[in-house]
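S.K.: okay, predicted coordinates and the sequence, questions at the end:
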Amino acid sequence: MRNDENDTIGSSSPRRSALETLLAFAQLGLTSFGGPIAHIGYFRAEFVERRKWLSEAAFADFVALCQFLPGPASSQLGFILGMSRAGLLGGFAAWLGFTLPSAVALVLFAYGVSQLGDVAHLPWLHGLAIVAVAVVAQAVWGMAQSLCPDRERATIALAAMILTLALPSAMGQIGAIVGGGLIGWLLLPQRAAPASSPISTGFIGPRAGLASLALFVIVLIGAPILAATTGAHWLALFAAFYRSGALVFGGGHVVLPLLQQAVTPPGWIGPDAFLAGYAAAQAVPGPLFTFAAFLGAAMREPPNGWEGAILCLVAIYLPSLLLLLGVLPFWDAVRGRSAMRAALAGVNAAVVGILTGALYTPVWTSAIFSAADFCLAAAAYLLLVFWRTPPWIVVLFGALGAAAIDAFGRSLT
């Protein structure tokens, strides 16, 4: 179903300002716990259901595009949503608002400000994981209703779920997306929905898109060569984090082994500090790629501190944004073709299956350990779906509820 008021996504309007976009995503950057799959659920609840910035069909198209590209899918999705609302400046405002809260928190942790200790066993943190179950469940149910309305697409979703659970890696996810697109192209040409509203990309035309793709390749190849030639440590850091951001599929957790191989063997950061930073990254909202800010701040030699954090954060995000800007000018033309719409219908069904598999693992398996956990997750789902409670209030409810359950359990022992 299309929103009539969004006939041209990203069209200019006094109400659609970059500041509005920045504030909206900053709120999510402060409250979006649970990892990239949960972030998609938060975005859908905020911008499709509550704010009605875009239609379900347009949102699904954006999710499908981000699943195709390497890099942090939730951050790329946020960039597109901001761009569709307020142009290129809105895209950067969305990225900044969503990224900055967790990046700042992790830099402060690197400076030794945080005294949380072993964050993995904090009751309130467990409550945030429980809320993520409700958020992902809401997204799966809502997207399934519109993207899997018939038995063919429901079957594609089920097959994608099984594949991603059987192959819990980036390859399983990529295989599900490619397979869903192929099946959709072959079997769904008569059932594909019309292309959703076009994206207004401002001055990002085909030439700028091709230049962005060329820059992506030049930096990927040239930065390591330049770093080896000059011996500049900051260039070596930039090249390592850029390569990690360019070659990762499947979200934040997949980038961790790449980062570990990049920073610990050269002695840039110790393994204990790496693991401590990773634990802290689980305790903050927003994208896991902001772990790069901690690593940059905690480096043993300059650039470190705030300078290192900014360098590493920009380096790890730059390739995914260059790819996104390179593909977007051609996306409307590609998805406007009937064969591509059929393929996208299959891809969107596969994305529902991927989200359903992620609802089970890691979201459910890492959060629901008891009947009390299940009841808290059900209450959070009730608040989100039936009471239309803003997600940040549900996050607070989950944190306080888990802390209360833990305190009650301790009082009985």
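M.R.: Looks like it arrived, so ask away.

S.K.: from here on, just use CA atoms for contacts and neighbour counts.
M.R.: Fine.

S.K.: in contact with residue 355, which residues?
M.R.: 37, 136, 140, 161 (C-alpha atoms under 8 Å, 6 or more residues apart in numbering).

S.K.: what is the helix or strand hosting residue 261 packed up against?
M.R.: According to DSSP states H and E, residue 261 maps onto helix 252-263. Helices and strands in packing contact with helix 252-263 are listed as helix 233-246; criterion 3 or more C-alpha pairs under 8 Å, 6 or more residues apart in numbering; DSSP states H and E.

S.K.: so how many other residues sit close to the nearest residue to residue 336 once chain neighbours are set aside?
M.R.: Closest residue to residue 336 apart from its sequence neighbours, by C-alpha to C-alpha, 6 or more residues apart in numbering: residue 195 at 5.6 Å. Taking other C-alpha atoms under 10 Å as the neighbour definition, residue 195 ends up with a count of 19.

S.K.: I'd say residue 195 and residue 333 touch.
M.R.: No. Taking contact to mean C-alpha atoms under 8 Å, the distance of 9.9 Å between residue 195 and residue 333 leaves them out of contact.

S.K.: show me where the stretch 51-200 of the chain has helices.
M.R.: Using DSSP state H, counting those that start in this stretch, the helices found in the stretch 51-200 of the chain span residues 56-68, 73-110, 123-147, 151-166, 170-187.

S.K.: mind putting these in a markdown table, distance to residue 239 and mean neighbour count included?
M.R.: Shown next, in a markdown table, are the helices of the stretch 51-200 of the chain (distance: least, C-alpha to C-alpha, whole Å; neighbours: other C-alpha atoms under 10 Å):
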| stretch | distance to residue 239 | mean neighbour count |
| --- | --- | --- |
| helix 56-68 | 23 | 21 |
| helix 73-110 | 20 | 25 |
| helix 123-147 | 34 | 24 |
| helix 151-166 | 31 | 21 |
| helix 170-187 | 23 | 21 |
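
S.K.: okay, these in CSV with distance to residue 395 next?
M.R.: Listed next are the helices of the stretch 51-200 of the chain as CSV, based on distance: least, C-alpha to C-alpha, whole Å:
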stretch, distance to residue 395
helix 56-68, 23
helix 73-110, 16
helix 123-147, 6
helix 151-166, 27
helix 170-187, 28
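
S.K.: out of these, nearest to residue 376?
M.R.: helix 123-147 (7.2 Å; C-alpha to C-alpha).

S.K.: what packs against that closest one?
M.R.: In terms of contacts (3+ C-alpha pairs under 8 Å, 6+ apart), helix 123-147 is packed against helix 36-43, helix 56-68, helix 338-358, helix 371-385, helix 391-412.

S.K.: need the winner for burial among those helices.
M.R.: Comparing those by mean neighbour count (mean count of other C-alpha atoms under 10 Å), helix 338-358 ranks first with a mean of 27.

S.K.: want to compare, so here's the second one:
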Amino acid sequence: MEVFFTFLKLGMISFGGPIAHIGYFRAEFVGRRGWLSDSQFGQLLAICQFLPGPASSQLGFCIGLLRAGWLGALSAFLAFTLPSALLLIAFAAALPMLSGPMGAAAIHGLKLVACAVVADAVLGMSKTLCPDTPRKTIAFFALAALLSMSSAIVQLIVVVLAALAGVLFLGNISIPGNETKIQISLGPRVGGILLLLFAALLIGLPIFSSPSPTLESVAGVFYRAGALVFGGGHVVLPLLQDSVVATGWMTPDQFLAGYGGAQAIPGPMFAFSAYLGSVLSQGNATWLMAATALIFMFLPGFLLVTGVLPLWRAVSHNPAAGRAIAGVNAAVVGLLGAALYNPIFLSGITVSSDLAIAVVAFGLLAIGRLTPIAVVAWCVVACIARLWF
């Protein structure tokens, strides 16, 4: 219960995205409660940043696992995710009611929030993930490939080729780590089983693909997205867009409105999956569909991190692994840049005043460093005020 209520508090106050979440976690678990040392916290963070998936949620899952075993890990996930998931399910239920001029303006404002937030993410990630010419080159070719032909298969091919390019061309880039031992009861055998389960689900779930959003097909789509996301929650956008918008499961307006609404709530960005599941249900078994999307979005990241924990010491000393992940991270910048253009810019910017509102919103984030809530408020209020001018 201690783990559950500690993470529940964090789930209700942790605004600002994964980087901010990591700051909250360190203050709570290293500074205030002493559950971990700084070195242990740093090594867990390195593992979670090395793997695909939601880094802050994976970190919380690991902290819960170390503190109270599997029950602690599940409690950490549920408590940290529940507030944001419930808010987004409620937003999905309210979306059809926003049909008048003011409602339509508010929804359009949320689409402009997505423009500003993703542009800020591309700028920030390009500085940290593409600091040299080889990585800028990988990002450029990834951007060009995805602008030319965007699909989930192409994205997977780009990620694989970027990892190979990293191994071949990025020199001696090592994976961050340290020698402090993480006290974990899982052995290499359990870790291997979890990694095999991760791979089996990734290969097996597409068998249940369907032209309509059934529980099985939704599970496969969200599992694949969660398994292939490097670089944070914003990067899941193009993967999910190809899976639920390009297939006709939902409209671009529904997708981008939910993404914009997700900027105004605390907790993990991956909770956006609960909103998408609610919309895909079309009023039938809404809670079951939302829970399926949510669970399968987070599941691959949790399987990977718990599978790698017992094996981390050997992996962390392999320079080739560090070069591969550096190449993938560079490609992520190109992937997100492609998503910024299509569907975000093309769907959100329809008139010149849209561009002006989005530019101001970007300035509030990138220069003013205001919270996403302030950006949501600006975009929504500006779009509603435009009705009277």
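M.R.: Here it is on my side, so go on. The shown structure was predicted, so the numbers you read here are calculated from the model rather than taken from an experiment.

S.K.: on that earlier part again, now do the buried residues in the helix holding residue 261 of structure 1.
M.R.: Going by neighbour count (16 or more other C-alpha atoms under 10 Å), the buried part of helix 252-263 of structure 1 is 252, 253, 254, 255, 256, 258, 259, 260, 262, 263.

S.K.: what's the answer for stretch 210-230 of structure 1, then?
M.R.: Neighbour-count burial for stretch 210-230 of structure 1, with 16+ other C-alpha under 10 Å as criterion, is recorded at 210, 212, 213, 215, 216, 219, 220, 223, 224, 227.

S.K.: show me what contacts the fifth one?
M.R.: Right, the one you point to is residue 216 of structure 1. Neighbouring residues of residue 216 of structure 1 by C-alpha under 8 Å, 6+ apart: 319, 322, 323.

S.K.: what's near enough to touch the equivalent of residue 337 of structure 1 over in structure 2?
M.R.: Taking TM-score structural alignment, residue 337 of structure 1 has residue 318 as its aligned residue in structure 2. Contacts for residue 318 of structure 2 (C-alpha under 8 Å, 6+ apart) come out as 174, 175.

S.K.: still on that earlier bit, quick one: which of the contacts of residue 216 of structure 1 has the most company?
M.R.: residue 319 (27 neighbours).

S.K.: okay, and that residue sits in which element?
M.R.: Short version: residue 319 of structure 1 belongs to helix 305-335, going by DSSP H and E.

S.K.: what packs against that helix?
M.R.: Packed on helix 305-335 of structure 1, when contacts are counted by 3+ C-alpha pairs under 8 Å, 6+ apart, are helix 73-110, helix 206-230, helix 233-246, helix 291-297, helix 338-358.

S.K.: could you check how far that helix is from the centre of its chain?
M.R.: Remark: helix 305-335 of structure 1 is offset 13 Å from the chain centroid, using C-alpha atoms, centre = their mean, to the nearest Å.

S.K.: thought residue 129 of structure 2 was touching residue 326?
M.R.: Yes. Judged on C-alpha under 8 Å, residue 129 of structure 2 makes contact with residue 326 at a distance of 7.3 Å.

S.K.: shared neighbours, the two?
M.R.: Here residue 129 of structure 2 and residue 326 have residue 135 as joint contacts, going by C-alpha under 8 Å, 6+ apart.

S.K.: please report the distance of residue 326 of structure 1 from residue 320 of structure 1.
M.R.: The spacing between residue 326 of structure 1 and residue 320 of structure 1, counted by C-alpha to C-alpha, to the nearest Å, is 10 Å.

S.K.: actually residue 387 of structure 1, not the one I typed
M.R.: Distance from residue 387 of structure 1 to residue 320 of structure 1, by C-alpha to C-alpha: 36 Å.

S.K.: which residues does the most centrally placed residue in structure 1 contact?
M.R.: Here the mean C-alpha position of structure 1 is nearest to the C-alpha of residue 74 (C-alpha atoms, centre = their mean), at a distance of 1.6 Å. By C-alpha under 8 Å, 6+ apart, the contact list for residue 74 of structure 1 reads 36, 37, 39, 40, 66, 251, 287.

S.K.: map the first one onto structure 2.
M.R.: When structure 2 is aligned by TM-score structural alignment, no residue sits opposite residue 36 of structure 1.

S.K.: which residue in structure 2 aligns with the residue nearest to residue 336 of structure 1?
M.R.: Residue 195 of structure 1 maps onto residue 176 in structure 2, with residues paired by TM-score structural alignment.

S.K.: mind listing what that match touches?
M.R.: Contact criterion C-alpha under 8 Å, 6+ apart gives 43, 46, 316 as the residues in contact with residue 176 of structure 2.

S.K.: looking at structure 1, which of those hold up?
M.R.: Contacts retained in structure 1 from the contacts of residue 176 of structure 2 (both residues aligned by TM-score structural alignment, their matches' C-alpha atoms under 8 Å), given in the numbering of the listed structure: residue 316.

S.K.: which among the contacts of residue 176 of structure 2 gets closest to residue 348 of structure 2?
M.R.: Distance ranking of these against residue 348 of structure 2, using C-alpha to C-alpha, places residue 46 first at 35.6 Å.

S.K.: pull out the buried positions in the one helix or strand residue 9 of structure 2 maps to.
M.R.: Counting by DSSP H and E, the element that carries residue 9 of structure 2 is helix 2-13. By neighbour count with 16+ other C-alpha under 10 Å, helix 2-13 of structure 2 contains the buried residues 3, 4, 6, 7, 8, 10, 11, 12, 13.

S.K.: tell me the residue in structure 1 aligned with the fifth one.
M.R.: The one in question is residue 8 of structure 2. When structure 1 is aligned by TM-score structural alignment, the residue opposite residue 8 of structure 2 is residue 19.

S.K.: in terms of contact, does residue 91 of structure 2 touch residue 272 like I think?
M.R.: No. Counting by C-alpha under 8 Å, no contact exists between residue 91 of structure 2 and residue 272, whose distance comes to 10.7 Å.

S.K.: so what sits against both of these two?
M.R.: residue 258.

S.K.: just to revisit the earlier point, residue 387 and residue 320 of structure 1 - which one has more neighbours?
M.R.: Comparing residue 387 of structure 1 with residue 320 by neighbour count (other C-alpha under 10 Å), the higher total belongs to residue 320, at 25 against 10.
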